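Asks: dropping a prediction and its sequence here:
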Amino acid sequence: MLISYKDLQPDTLNNLIESFILREGTDYGEMEFSLSEKTENVLQQLKEGSVVIQYSQLSESVTLIHKHQIEQQLNTN
């Protein structure tokens, strides 16, 4: 099930975004970005719809996922 970022409290959304960033690993680009810059970038992706919030009833967990990953999941099922 997908959840709108607008439905979450700001602190909850921020914690979810930070967890997502830390799970994604290290940047390998030429520029290093701060956590706040990365957080703002992910928030922008949520607003654009390229990243979505997914709730799993099976595992009772919430995660951020790239929209193309959901499309891949749907195509393999």
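Replies: Happy to help now that I have it. Numbers count the residues shown, from 1 in each chain.
Asks: going forward, measure contacts between C-alpha atoms and count neighbours the same way
Replies: Will do.
Asks: against residue 41, how distant is the residue lying farthest from the centre of the chain?
Replies: Distance from the C-alpha centroid of the chain, by CA atoms, centre = their mean, peaks at residue 30 (22.7 Å). As defined by CA to CA, to the nearest Å, residue 30 lies at a distance of 17 Å from residue 41.
Asks: comparison target, given below:
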Amino acid sequence: MQIPVDRLDAETLTRVIEEFISREGTDYGQSNPDMVDKVEGIRRKLKSGQAVLVFDEVSETCHILSREAFRSLQKGGAPTSPVPSNELGTDF
């Protein structure tokens, strides 16, 4: 189920994004952006529609997926794992 990010207050959205970032354990290579930069990068992708926030009712967790991965799921595609934030095309 998609969660409209414009219905979440800013602090709640920030906490959800932070939890996603800390859970996924992405390796950012030689650059190691701070949490604020990571959060803002993902927030921009969510607000622009390039990424979506979804709630998985089975695991009772939130995930952030690329728009394409979410569309694939809607069409009955194979379950897609969350996309690491560095693969969302964030500029951090």
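Replies: Structure received. Nothing here was measured: the structure is a model prediction, and the numbers come from that model.
Asks: if we can go back for a sec, aligned partner of the residue farthest from the centre of structure 1 in structure 2?
Replies: Under the alignment (TM-score structural alignment), residue 30 of structure 1 pairs with residue 30 in structure 2.
Asks: shouldn't its match be within a helix?
Replies: No. Residue 30 of structure 2: not assigned to a helix; according to DSSP: H, G, I helix; E, B strand; the rest coil it is coil.
Asks: closest to the centroid, which residue in structure 1?
Replies: residue 64 (2.8 Å).
Asks: so which helix or strand takes in it?
Replies: Per DSSP states H and E: residue 64 of structure 1 is located in strand 61-66.
Asks: so how far is that strand from its chain's centroid?
Replies: Centroid separation for strand 61-66 of structure 1 versus its chain: 6 Å, with CA atoms, centre = their mean, to the nearest Å.
Asks: can you check stretch 46-57 of structure 2 too?
Replies: Counting by CA atoms, centre = their mean, stretch 46-57 of structure 2 is centred 6 Å from the centre of its parent chain.
Asks: what comes up buried for that stretch?
Replies: For stretch 46-57 of structure 2, burial by neighbour count (16 or more other CA atoms under 10 Å) applies to 46, 50, 51, 52, 53, 54.
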